[in-house]
Structure formats: C-alpha cells, structure tokens
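Participant: requesting a structural model of the entry that follows:
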Amino acid sequence: MDFNLKEIAAAFMILFAVIDIIGNIPIVIDLRKKAGHIQSEKAAIVSGVLMVVFLFVGKSILGLIGVDVNSFAVAGSFILFFIALEMILGITLYKEDDSDPMTASVFPLAFPLIAGPGSLTTLLALRAEFNTENIIVGIILNVIFIYIVLKTSSKIEKLIGKNGINIIRKVFGVILLAIAVKLFATNIKALFV
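Facilitator: I've put the predicted structure just below:
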C-alpha cells in the first residue's frame, strides 16, 4: 500500500467539489420536508459503497463496451465542466424527477445526488492519476463529511445562511472548473499519443 497524503487530499477535495454536499443543503432540506425524515447513515453508506464499487468495476464495465479510461476521463471532464457552470452561474442544466418520500435516503439522495454521474466519472478519472488506496481514503473522508452535513443540515443552513451557501457553491464551482480543464488537458494528450 502506497498512502500519499497529497493524493488523499487531492482526491478528497476533487470529490468534495463534485459531490458539493454543502451546495446541496437546500435540496437536502427540501427532501427532508417532503419525506419527513432522511436516514443520514443509510444515505452516506449507500453512496460510499456505490463509489467504491464503481472505482473497482467501472473500468471493467468500460472495457466491455470498448471505452478506455482516458476517453472516459475526457468525457467526464465535460460533465464536470457543466456541473461547474451550474454552480457558478446558478443555472440548472439537468433536473431530477421528484422521488417517493419512502426512498428519499437512497434515491435521489445517495444516488444520483451524492454518487451521481459527476462523482462516478471523477472516480475513474482519478484512478487514471492516483493510487486506488488514496482514492478510497478520499471517498471515506467524504462519506464521513456527507454524514455530518446530512445530520446537521438544518443547523448549517441557519448558521451559514442562503448567501453563505451560494458563495461556497460558487467558490467550489470555480475550483471544479479548473479541475475539469486540467483533467481534459491531461487525458486528451494520452488519446493522441
């Protein structure tokens, strides 16, 4: 095992920006109102398991359909780019349907809000650059943070306020935009070598 603090920190920050659990607090609060209760533990664990499983079998699934990791990473960079634009400009390019309150902790909270197309694409892109064990630690740290945020979402909203959440969302949007550009530049070279 080759644990690297720099890689762990990078994997954590990239996933944190993509998952954007702070920016999703308004959605979490809305889901809580509709469902009456959200199982924070269930949502965090299911999303963590989905991310770890995809980290290991995602490449095999891609192999079955004849797509290499670099091509997937380039495609992923476009998804990250659009997610970043949503965060920065405050627009919605993709809207999820409302879910049944009984299953709100798993769908749409764990999937696709937390472990969605953006985070799953990011995991495969990270796998092309970082050691797997460092990515797993990054996932675990995010799951712990997600759990804390889900448990305390009402208090966080009161503490930070709507403007605070909007500012955090825009800052992480800019970081995510930079990550998308780097991901694109790194992997596009590999496709033409």
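
Participant: only C-alpha atoms from now on, for both contacts and neighbour counts.
Facilitator: Will do.

Participant: all helices of this structure, in order?
Facilitator: All helices of the chain, identified by DSSP state H, fall at 5-19, 25-35, 40-64, 69-89, 117-129, 132-151, 153-191.

Participant: output the contacting helices and strands for the fifth one.
Facilitator: Helix 117-129 makes packing contacts with helix 5-19, helix 40-64, helix 69-89, helix 132-151 when contacts are defined by 3 or more Cα pairs under 8 Å, 6 or more residues apart in numbering; DSSP states H and E.

Participant: between the helices of the chain, which one is closest to S105.
Facilitator: Among the helices of the chain, the nearest to S105 by Cα to Cα is helix 40-64 (5.0 Å).

Participant: please give me the structure for this one as well, since I'd like to look at both together:
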Amino acid sequence: MIESFLTAFIVYFVVIDPIGTAPIFVAVTGHQDRSGKVRTAIEATIVATLIMLFFAICGSWVLHYLKIGEPAFKIAGGLILFLVAWEMLNSKRQTRKKIETTNQSLEKGLFKASAANHQDKDQESVAIFPLAIPLLAGPAAVTSVMVISADFNSSFTMILTGYAALLAVMLATGAILALTGLAENMIDARLSNVFSRVTAIILAGLSVQFIVDGLMVLGVIKAPIL
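Facilitator: As a prediction, the model looks like this:
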C-alpha cells in the first residue's frame, strides 16, 4: 500500500507541478499584499482539489457512459502524461504556462491595479482562473486522476490510498504556494527548472508503465518476467 501511495503521490506531484507553478503564482498575484497571496493560494488549492476529487470519484462513471474501457484510457492517459514529461524535460511546459497565463490574464485585466474595494473580488477571480484552472487542475492533472482512480479500484483500501495521495499533494501544493507568497524573493527559477526536469524523468517512466499495463490487459503484450 505504501508503494501504491508513493506511486500516486509522485504522479500527482509531478503533473500538478507546484514548484514550476510557483513563479507563475508570483506573477499573477503581483498586485496583492502578502496576506492576499496566502488567501489566494488557499482558495486556488481548495477549488483545484474539489475539481480533481470530482473526476476521481465520477471518472469511472464518465468512462462507462462514454463506453471507454479502462485499458484504453490507461494507454491514452499514459501517452498524454508522457507528452507532459517530454515538455517538462525540454522546459516547454513552464514556458507555455507562462505565455497562456499572461495572455489570459491580460485579457481579463488581472494585471491592472485594482481599487481597495475590488481587491477581494479580484483575489477570488485570480484564485479560480488561471490558478485553479488550468494551472493546477489542468487537462494533464485531470487525466492523471482518472488514470490513477481506474488503476486503484481493486479494493476500498486502494481507493482510499489514491484519495490520500491526491489530498497529500494538494496540501503540499497549497503550502508551497502560500510560502511562495510570503517569500517570493527566495524563488530561484534555475532551481525550479532543474527540479522539474528531474521529476519529469520519473513521470516519463511511470507513464510508460501505464501504457504497458493497458497493453497487457488487452493481451497485446505478455507480462514481463521480473
């Protein structure tokens, strides 16, 4: 069970990527004071957690309704997660996140100075978009939640293990973003980049394993002899 927890934890942590999201968090909350940044981090984390818990609980029903088999979804999810890992290895994912966030934020006027009586409303807006969606609970994160949930549905204990891993990662994410708001000057972009690349290698290996598991269930390949 510990091994399963660690596997799910690593996948969620790498895909949600709170370390890589931290510099973007600083950019989109630049107009807020420290307490506002902490509140924004907490609100964004809560919203993202609720979204991913929804897909973790209802994901199998969605697949059943769409008549998508779990092996096929594992293979598709593994391919998507591998592409995410590839982007992270080439430093493309964080760059793309920054570009998308900047463009979307400029369109909504999130970087404009706001009056004091509009600060709470603006804070809530930033917490939901673009922080919770799509930076934290993006397509890759939702896919990973559904893949892990499908893989961990063999017993009630395994299901709880998957939920525990997700909640642990989201707690860590909220803590990292909140600390970022308190000590944004201590963020080293180079260190964040190195960490993202190292964890991307782990994600690449896990994504390939998802694909292999799906192919084995379909009978395309035989189980390897370890």
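
Participant: could I get the helices and strands packed on helix 117-129 of structure 1 as TSV with mean neighbour count?
Facilitator: Below are those laid out as TSV (neighbours: other Cα atoms under 10 Å):
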stretch	mean neighbour count
helix 5-19	21
helix 40-64	17
helix 69-89	21
helix 132-151	20
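
Participant: which of those helices sits closest to K170 of structure 1?
Facilitator: helix 69-89 (4.5 Å).

Participant: the closest one against structure 2, how far on average?
Facilitator: Taken over the aligned residues, the distance from helix 69-89 of structure 1 to structure 2 averages 1.1 Å (mean Cα distance after the TM-score superposition for structure 1).

Participant: now stretch 44-61 of structure 1
Facilitator: Averaged out, stretch 44-61 of structure 1 is 1.0 Å away (mean Cα distance after the TM-score superposition for structure 1).

Participant: which part of structure 2 matches that stretch?
Facilitator: With TM-score structural alignment applied, stretch 44-61 of structure 1 matches the range 45-62 in structure 2.

Participant: what's the spacing between the closest residue to E86 of structure 1 other than its chain neighbours and I139 of structure 1?
Facilitator: Once flanking residues are discounted, E86 of structure 1 sits nearest to T92: 5.8 Å by Cα to Cα, 6 or more residues apart in numbering. T92 of structure 1 is 26 Å from I139 of structure 1, where distance means Cα to Cα, to the nearest Å.

Participant: tell me the contacts of the residue mapped onto V28 of structure 1 from structure 2?
Facilitator: Mapped onto structure 2 by TM-score structural alignment, V28 of structure 1 lines up with F25. Shown in contact with F25 of structure 2 (Cα atoms under 8 Å, 6 or more residues apart in numbering): 131, 177.

Participant: how about V208 of structure 2?
Facilitator: Applying Cα under 8 Å, 6+ apart, the residues near V208 of structure 2 are 78-79, 82.

Participant: can you check K97 of structure 2 too?
Facilitator: Contacts of K97 of structure 2 by Cα under 8 Å, 6+ apart are 24, 135.

Participant: now do the contacts for the aligned partner of V169 of structure 2 in structure 1.
Facilitator: Alignment note (TM-score structural alignment): V169 of structure 2 maps to N142 of structure 1. By Cα under 8 Å, 6+ apart, the contact list for N142 of structure 1 reads 12, 15-16.
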